[in-house]
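[1] sequence? don't have it. structure:
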């Protein structure tokens, strides 16, 4: 019942006021894929046009899956009065809840309708609860309100196929995996401790400051050497390199003793100023 309610676009027009038009374009009986066209209207915006292809599968446990995506069709040409949605990916799974007269619905949705992100967030936050309430009321009336069953014509529901065996086995394994079971990460990296987070040790502020000063010194030296080639500059370059070598050696020794010369970079800059 819930599967038919989700897939019945003709009935959707009676309760979903955003759905202005809908039409079936093509059904591939071999693959069970259905292609449809719909127009949705939004306040103060150009109506959005959708050309979608979707397919429905049934799992061995009685669950249902549906996946929809955007496509092109020769019967539908672009019109200026509509904004064609270029990116639409949506999927859902309906599964019965064991021990209860209820169903679990999981949905993944991605859509780029050309709407401003902030406006889209605001519209979703303000309108989603009202939309869910309308959907709930419509579903309660669905069994008595529809005049003909959804299976009367050829559609993705009548051409429903079974989930491929290998995919159904993966899904069943993932749902029944007990806590503490090893994952693919454990097999790919057997030497790593399980569930351990490795964080790279970031350099200290002092190290970053020294690195910046070193780049500044080297850059200035390169500019001087390329701008002047007289003997005085060459001598200055030799002295600078000597200073850098000596201070690097002294810094290494001080770090081994546990101390840090905080004035190294300042001293280097002062030495440069003398040349």
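    Right, received. Where do you want to start? All values derive from a computational prediction rather than experimental measurement.
[2] only C-alpha atoms for contact and neighbour calcs from this point on.
    Fine.
[3] residue contacts, residue 83?
    46-49, 113 (C-alpha atoms under 8 Å, 6 or more residues apart in numbering).
[4] Quick check: of the residues you listed, which has the highest neighbour count?
    Among the contacts of residue 83, residue 49 has the most neighbours (other C-alpha atoms under 10 Å), with 23 neighbours.
[5] Next one for the comparison:
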């Protein structure tokens, strides 16, 4: 109503010159914001725009080491945000790129070179890092709670933090009732079964494996919604066992046997790791009949991070809800005596570590991590203005690139942000 009243006052001016002058004064700030947003948007990440026509032929190689600023976040399956499903997806399984399957090993790659690669892919340092993440003393920024949902057989909480460098990081706690840590460990490792419940995973294969440590290198291709092409992952993974707690590390690794191609686009920076352990049931009977999965996930998908955060927030719970039915189906399959898949078999080859060693790792850093609730009323409005300009630029770019569901999805997300800012004002 205030906007209508303002317009009525403008058109009641005595002359046309006065009306035009008032309109210019009224509209000029909006156009300035849009222009600045466009400039910031183009300066922000011009490379992703090329995804509409073609993917960049060469991606910048990034390290996926376990440093505090680049390790710990997004959704490998949600428990992970890696099962991240944006709310507007129309691609079908029939649209999978025919060239998505991994090529045969290059003949000039020696077996000794491959063995050397495997021995340094997932190391004791990765175990130390996930231990610090679990104990919240990795020295990273504060976690901001963003979700707390539950069903009769599952509860889910999620947090996010934004490091100084690198993509947003996500942490989640998923508790499954009437499930053992061993079964849940096998469930998340079993790529063959994952293809049945994770509708974003369209290809999974084992490239390398170590029968001694259980280390594996797997090749994934995931289907992405919107204007994005499929994404390719080369993942190194390994499990450490301490009692009935399992520290499962998965991260992006180099692999000389799979050459880089234009499509699907390779994701180099990828980290998704779990701590799986038995916990007391929420029924309050004192029995450790439930299983908690603590997930730490992040990845650089080649999408502007502000846009990715909007999609994650909108699609997170829908993706998480698909995990519990998948787990229950897996329980029934295992109870029926079906033979283990190769991945599930490898999940049972764990490196054992003592509780004393884990305590020594946890105590190595005494920087406690503050966990804070998301309270928008405490955030200064001034910090939101640059984000507003950036998002407005992204909207303009989206409108210029796509006239369909992409535009609607982005505008919907931005409108939600405008509404929140309006409420603070």
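    In hand now; what should we look at? These figures come from a predicted structure and were not determined experimentally.
[6] thinking again about what came up before, which of the contacts of residue 83 of the first structure also appear as contacts in the second structure?
    Retained in the second structure by both residues aligned by TM-score structural alignment, their matches' C-alpha atoms under 8 Å are the following of the contacts of residue 83 of the first structure: 46-49.
[7] In CSV: those, plus secondary structure and distance to residue 219 of the first structure.
    Putting these into CSV (DSSP: H, G, I helix; E, B strand; the rest coil; distance: C-alpha to C-alpha, whole Å) gives the following:
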residue, secondary structure, distance to residue 219 of the first structure
46, coil, 56
47, coil, 58
48, strand, 56
49, strand, 57
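[8] which of those residues lies closest to residue 34 of the first structure?
    Nearest to residue 34 of the first structure among those, counting by C-alpha to C-alpha, is residue 49 at 16.9 Å.
[9] any idea how far the aligned partner of that closest one in the second structure lies from residue 268 of the second structure?
    Aligned by TM-score structural alignment, residue 49 of the first structure pairs with residue 232 of the second structure. Separation of residue 232 of the second structure from residue 268 of the second structure (C-alpha to C-alpha, to the nearest Å): 9 Å.
[10] thinking again about what came up before, from what I see, the match of residue 49 of the first structure and residue 219 are in contact.
    Yes - judged on C-alpha atoms under 8 Å, residue 232 of the second structure makes contact with residue 219 at a distance of 7.4 Å.
[11] wait, which of the contacts of residue 83 of the first structure is closest to residue 252 of the first structure?
    For the contacts of residue 83 of the first structure, the nearest to residue 252 of the first structure is residue 113 (59.0 Å; C-alpha to C-alpha).
[12] Determine the three-state secondary structure at the corresponding residue of the second structure for the closest one.
    Counting by TM-score structural alignment, residue 113 of the first structure lines up with residue 301 in the second structure. Using DSSP: H, G, I helix; E, B strand; the rest coil, the structure places residue 301 of the second structure in coil.
[13] Name the residues of stretch 138-149 of the first structure that come out as buried.
    Neighbour-count burial for stretch 138-149 of the first structure flags 138-139, 142 (criterion: 16 or more other C-alpha atoms under 10 Å).
[14] Now, the residues you listed that are in strands?
    Using DSSP state E, no member of these falls in strands.
[15] Make CSV from these and add distance to residue 68 of the first structure to it.
    Shown next, in CSV, are these (distance: C-alpha to C-alpha, whole Å):
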residue, distance to residue 68 of the first structure
138, 22
139, 21
142, 23
